[in-house]
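>>> model the structure of this input:
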Amino acid sequence: MKTEKKEVYHFQSEVKQLLHLMIHSLYSNKEIFLRELISNASDAIDKLRFESISLPTLYENDSNMKIQISINKAQKTLIISDNGIGMTRQETIENLGTIAKSGTKSFLESLEKKENQKNELIGQFGVGFYSSFIVSEKVSVRTRFAGAKNNEGTLWESSGEGEYNIKNIIKKTKGTEITLFLKKEEEEFLEIWRIKNIISKYSDHITVPVYIQNYDEKNKTYFWEQINKAQALWTINKSSIKEEEYKDFYKHLTNDQNDPLVWSHNRVEGNQEYISLLFVPEKAAWDIWNRDNKHGLKLYVKRVYIMDNYQEFLPNYLRFIRGLIDSSDLPLNISREILQDNAITENLKKALTKRSLSMLEKLSKDSDEKYQIFWNQFGLILKEGPAEDHENLSKIANLLRFTSIKNNNHKQNMSLKTYISNMDSKQEKIYYITADSYKSAKNSPHLELFNKKNIDVLLLSDRIDEWMMNYLIEFEGKKFQSISKEDSSLNKLTEDKKIKNNELSIEILEFLKKVKTILGDKVKDVRLTNRLTETPCVVLSDSNEMTTQMAKLFSAAGQSVPELKYIFEINPEHTLIKKISLINNENQLNEWIELLLDQALLAEKGNLENPHKFISRMNKLLLT
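Alright, predicted model coming up:
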């Protein structure tokens, strides 16, 4: 194959932004560039091992997988090479010239406004390679895809200034060789001891041996020295693994800068044999709500890497769990489609789900502080669990956290066990209310009786809460009850002051009849109630009707919502009700009744169909 002139390409616009941030920003931890390049090399070797299962010739008579690092102080270069899968010319352009991730541009723009978050860019979007420009004035990549004809390779070069060069070359060996031409102020990375320390810190437990070229002063010869353990951490007996080693391995596995909150290392033998190593991050990924978010476990079969982000082993509500599974039961050449239908996979999913929930339960018992960090980051995701996983419903419910009227703040830190332990012996159900915000829930008129009787109520204001409560029916024998829906247990709370017709004034009884006539089919029913203390009236849903919050969810999703008809409850002890009941002017009474209903609907829904009419009516009555 003839060599050719270099072709000049321009970086994708997002890459230009990325390189600008990296090159012109001060990073407190520049050494991470080497971790990223070693990780990429390790992945390339893992991929070759997997592809070689069905096509052994890809090894090209070189199955001794390794990563090599060499230093040339005279030329101020650091070279990282591997004998992995390598890249074709097109893959080189796609992998090193573009970032094929949705949301990249907006994310980069947000980083420019938040200087302290720039370090978090590393490990996201698959941009680890670009971290080499933090320390380099020029980067050269020589690569050849395993099995390429006539040793056809590709040379990629760039100074990180908006463009890169591509050239066809001859490369005798498969894999990738990256040469970093270091900046003058980064010459510390030309010291062997410095490289050894970085590899020991970040890459000690990758499954590929890493060698550095050293010089024997006595014999005046060069030799290759292995500088990492190259043993998969998950295969080591956990009693022999230090806490720091788990943390370092997590960072290598996930490219996360933070330590994990908790982890679980488990070996199972018997009918199914596998090793799992699961981690709970300290911080949610920026794109965890993105539909394209890649999550799941890294899958190995008999120590052979199969794929990243395999989602079939954990339900979606546990998508924040990171880690890996190494199975001895799955066939090595299994495809993604077969794996999804494999009975072994389903059994593994059940086991790993229970293991993950047990890990969270242990965290909640061991450290309130750490569990609160977890809940603040991932509580909304865990709330998806009751709808997705009925089998583990009680375990999930035990992990949920809430705020309540007795909490007196928005912090969700109360477990259901705590709520039940604080219940009065006569309290039949777990009471809750859903609303658009914490303030709205806390100030709902439905709470008046509960505040008066010192009965705690859970305040639910996350958008998913109403959906969750459709599946969270009971906990430890106590059923959940929305206080904005009609229920016999709510009526029993007022039995000490039960409304009796013979105790009511004629004016109030007549007033009740008039209200029913005036409102007609605008409401489902009109009743008197003693559940209110400060509010003249309130609306609540019938026990069989859709709640207000559920209707809002359907409407937000673009689905049609049936007309809601509420039960209109009136407080006969309220001064305003007593005053209005004495009005004889029919038109004026109509206006007052309509105003009271609008007030109750506004308190319940947070909005009105015709707010202008409501304001006009209120102004009119203020002038009378």
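
>>> switch to C-alpha atoms for all contacts and neighbour counts from now on
Will do.

>>> gap between residue 579 and residue 589?
Noted for residue 579: a distance of 11 Å to residue 589, by Cα to Cα, to the nearest Å.

>>> between the two, tell me which one has more neighbours.
For the pair residue 579 and residue 589, the greater number of neighbours falls to residue 589 (19 against 9), based on other Cα atoms under 10 Å.

>>> could you look up the SS state of that one?
helix (DSSP: H, G, I helix; E, B strand; the rest coil).

>>> that one contacts residue 577, doesn't it?
No: with contact defined as Cα atoms under 8 Å, residue 589 does not reach residue 577; the gap is 11.1 Å.

>>> give me the common contacts of those two.
Applying Cα atoms under 8 Å, 6 or more residues apart in numbering, one finds that no residue jointly contacts residue 589 and residue 577.

>>> can you map out the strands along the stretch 251-400 of the chain?
Using DSSP state E, counting those that start in this stretch, the strands found in the stretch 251-400 of the chain span residues 262-268, 274-280, 297-301, 304-310, 322-327.

>>> figure out which of the ones you listed is closest to residue 598.
Closest of the strands of the stretch 251-400 of the chain to residue 598 is strand 274-280, at 47.5 Å (criterion: Cα to Cα).

>>> how far is the closest one from where the chain is centred?
18 Å (Cα atoms, centre = their mean, to the nearest Å).

>>> repeat that for stretch 553-569.
Centroid separation for stretch 553-569 versus its chain: 30 Å, with Cα atoms, centre = their mean.

>>> that one: which residues count as buried?
553, 564, 565, 566, 567, 568, 569 (16 or more other Cα atoms under 10 Å).

>>> for these, give me CSV that also has distance to residue 438.
Output for these, formatted as CSV (distance: Cα to Cα, whole Å):
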residue, distance to residue 438
553, 17
564, 23
565, 25
566, 23
567, 24
568, 24
569, 24
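
>>> to compare with the earlier structure, here is another sequence to fold:
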Amino acid sequence: MGSSAETREFQAETRQLLRLVIHSIYSNKDIFLRELISNASDALDKLRLESLTDSSLGEIDTTDLHISLEVDRDARTLTVRDNGIGMSRDDLVELIGTIAKSGTAELLEKIKESKDAAAAENLIGQFGVGFYSAFMVADEVTVRTRRAGTDSGTQWQSSGEGVYTIEEVDGLPVGTSVTLHLKPADSEDGLADYLSESKIRQIVKQYSDFIRWPIRMATERTGTDGASSREVDTLNSMKALWARSRSEVTEDEYNEFYQQISHDWLPPAETIHMRAEGTFEYEALLFIPSQAPFDLFSRETKRGVQLYVKRVFIMDDCEALMPNYLRFVKGVVDAHDLSLNVSREILQHDRQIRGVRRRLVKKVLGAIKTMQTKDAERYAKVWSQFGRALKEGLLEDTDNTEALLELVSAASTHDPEKPTTLRQYVERMKDGQETIYYLTGETRAMVENSPHMEAFTAKGYEVLILTDPIDEVWVDQVRSFDGHPLQSIAKGQVDLDGSAEDSQETDADKAQREQDFAALLPWLTATLSEQVKQVRLSSRLTTSAACIVGDAHDVTPTLEKMYRAMGQELPTVKRILELNPTHPLITALRTAHAANADDPKLADTAELIYGSALLAEGGDLPDPARFTRLLTDRLTGTL
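Purely as a prediction, here's the structure:
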């Protein structure tokens, strides 16, 4: 026989908070069932643990711990029942009768200051009031519970209007049942038919599929003879692969799970299964796909991995756990020490989450590095699909610059068929060479045929061929690899003869050459002053008459175009025209200038030399019609 019911009032702040919860602060009402199932799962966990450590509980049967969902369509009730640890009267008052017993006033003040419902939902998530999400879908909630090791049970009941009743009840089994007297379905209010078997299955599948305890529900089945019967189904798979050791999971199981979360029917290129224990425990199961999704470089691409808390699904695309440049990584992180109501905003500023992110990133980059050293073919495929995204990390993730540089693979002049890593390039460098040379361009053919390559090809220096648009950016930000500076062969001064053993030019030869061109170079600089800032002799040309180069820290023309395409106007950067002093055209121009510096044809020749050099590097002529007219006139004169 139970005692008479006692009616109690919620605190004033608690009543305000209840009203906020009930009136759709949560944008997704489905989460009420996630919250109740999670609470039931915690109760089962506690019973299993305490039955091993607390002898005062007596003989406890833990052979069939489970969660039951019971639907009564006539009474419009949905009950979530568990045979877990249960609660005493004091537990009910402490855990349910008082909401957010500390900080409620602070919470309400912050909610009042927030500008929208989403912000308010994030704030409520910080104070752990998930149980009260039940009042979004129910007019009344009844909790009946009995704690293991006690003889009597307790009933708690409230309509969420500011008061609750609590009373002692005899004859209850150990565990807890939460019965929701559901509001009618209403599409305008976002209230689904939560008595529908299909809706319940959908919610359990989405949020609670990997709960370790079976979630059961009795369902109606119609046989072939038309007779109906009730069968008990288990709604969740309980197959949280990440919670098992790697030796317990087959490759087929990994592939099946990957397909389930990624909707990619190709097996992943790599599976990363990890567990971290200590102050912040979590498990992670990550996958590197074999093929890039079609929207990898779309602004609308979703990124991040799925976040679970104790096997309860929290959110898709948790950006706080994976940087943008690893947006292709799929998988799950299951954290043990987070609130179920944790928001994206909270995660972004959580110190422990940032620590998890750092470890996940190192694991992913380490897995790709292992591929590179142990399975070159598989690594080459992964790099071909995701290399461009990984190179974004060289701009975003300074903590992992060296690890990312170790992964970089690029075409080079060493082998026309096979790309090279920076490490392999360094291992092949000539004696005395300290610099890693590269050239950027739109295509490999344009780079290979560039006049800038001539001296490097003639002297056997390897040059990296970089044709990704992002290459223009990262090589400008990352100045060295393993102590070796990165240098564009289209920038700055290049003097390969300075340390080359086969150099035949003496200091006297250089001095004579400079004297020979002492008059021409200043004249050309003045004549082409609108196009270039300097004209000088080149040591990088062997067959071409001229080329255009930038100063060491100048923005390249390609990068300048990229910025302008993004709407960022840059000041015009004048570059340098370099001349090949041994080319017949240049020597003829020097002779003609020495004979008659005022000849107007010389200025036209200078303009043609500059335009030809610009075209050779794939640049755009400032006035194509004028260049064509000058060239036509000059050709006509030679016939």
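
>>> returning to what we had before: mean neighbour count and distance to residue 387 of the first structure for the strands of the stretch 251-400 of the first structure - can I get that in JSON lines?
As requested, those are exported to JSON lines (neighbours: other Cα atoms under 10 Å; distance: least, Cα to Cα, whole Å):
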{"stretch": "strand 262-268", "mean neighbour count": "17", "distance to residue 387 of the first structure": "25"}
{"stretch": "strand 274-280", "mean neighbour count": "22", "distance to residue 387 of the first structure": "22"}
{"stretch": "strand 297-301", "mean neighbour count": "22", "distance to residue 387 of the first structure": "22"}
{"stretch": "strand 304-310", "mean neighbour count": "18", "distance to residue 387 of the first structure": "22"}
{"stretch": "strand 322-327", "mean neighbour count": "23", "distance to residue 387 of the first structure": "22"}
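
>>> how about the contacts made by residue 253 of the first structure?
residue 323.

>>> how about it, what's its match in the second structure?
Counting by TM-score structural alignment, residue 253 of the first structure lines up with residue 261 in the second structure.

>>> onto which residues of the second structure does stretch 546-559 of the first structure map?
Alignment of stretch 546-559 of the first structure against the second structure: residues 555-568, by TM-score structural alignment.

>>> that older thread, in CSV, list the strands of the stretch 251-400 of the first structure along with distance to residue 545 of the first structure.
As requested, those are exported to CSV (distance: least, Cα to Cα, whole Å):
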stretch, distance to residue 545 of the first structure
strand 262-268, 43
strand 274-280, 39
strand 297-301, 42
strand 304-310, 41
strand 322-327, 41
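
>>> trace residue 70 of the first structure over to the second structure, please.
That one, residue 70 of the first structure, aligns with nothing by TM-score structural alignment.

>>> list the contacts of the most centrally placed residue in the first structure.
In the first structure, the residue lying closest to the centroid (Cα atoms, centre = their mean) is residue 288, at 4.0 Å. Counting by Cα under 8 Å, 6+ apart, residue 288 of the first structure touches residue 320.

>>> which residue in the second structure aligns with it?
When the second structure is aligned by TM-score structural alignment, residue 288 of the first structure is paired with residue 296.

>>> where does residue 463 of the first structure land in three-state SS?
For residue 463 of the first structure, the assignment made with three-state DSSP gives coil.

>>> mind telling me what it corresponds to in the second structure?
Match for residue 463 of the first structure (TM-score structural alignment): residue 469.

>>> ok, now which ones touch its match?
residue 442.

>>> relative to residue 431 of the second structure, how far out is it?
Taking Cα to Cα, one finds residue 469 of the second structure at 32 Å from residue 431 of the second structure.

>>> again with residue 440 of the second structure
25 Å.

>>> neighbour count: these two, which is higher?
residue 440 (22 against 9).

>>> mind checking how far the aligned partner of the more buried one in the first structure is from residue 459 of the first structure?
Under the alignment (TM-score structural alignment), residue 440 of the second structure pairs with residue 434 of the first structure. From residue 434 of the first structure across to residue 459 of the first structure, the span is 6 Å (Cα to Cα).

>>> what do the two both touch?
residue 441.

>>> can you list contacts of the match of stretch 546-559 of the first structure?
441, 472, 473, 550, 569, 570, 573, 619.

>>> quick check, residue 169 of the first structure in a helix?
No: Residue 169 of the first structure: not assigned to a helix; according to three-state DSSP it is strand.

>>> that one reaches residue 153, doesn't it?
Yes: Residue 169 of the first structure is within contact range of residue 153, at 5.0 Å (criterion: Cα under 8 Å).

>>> between the two, which has more neighbouring residues?
residue 153 (26 against 18).

>>> quick check: chain neighbours aside, which residue is closest to that one?
Nearest residue to residue 153 of the first structure, sequence neighbours excluded (Cα to Cα, 6 or more residues apart in numbering): residue 144, at 4.3 Å.

>>> if I look at that neighbour, how far off is residue 44 of the first structure?
To residue 44 of the first structure, residue 144 of the first structure is 12 Å away according to Cα to Cα.
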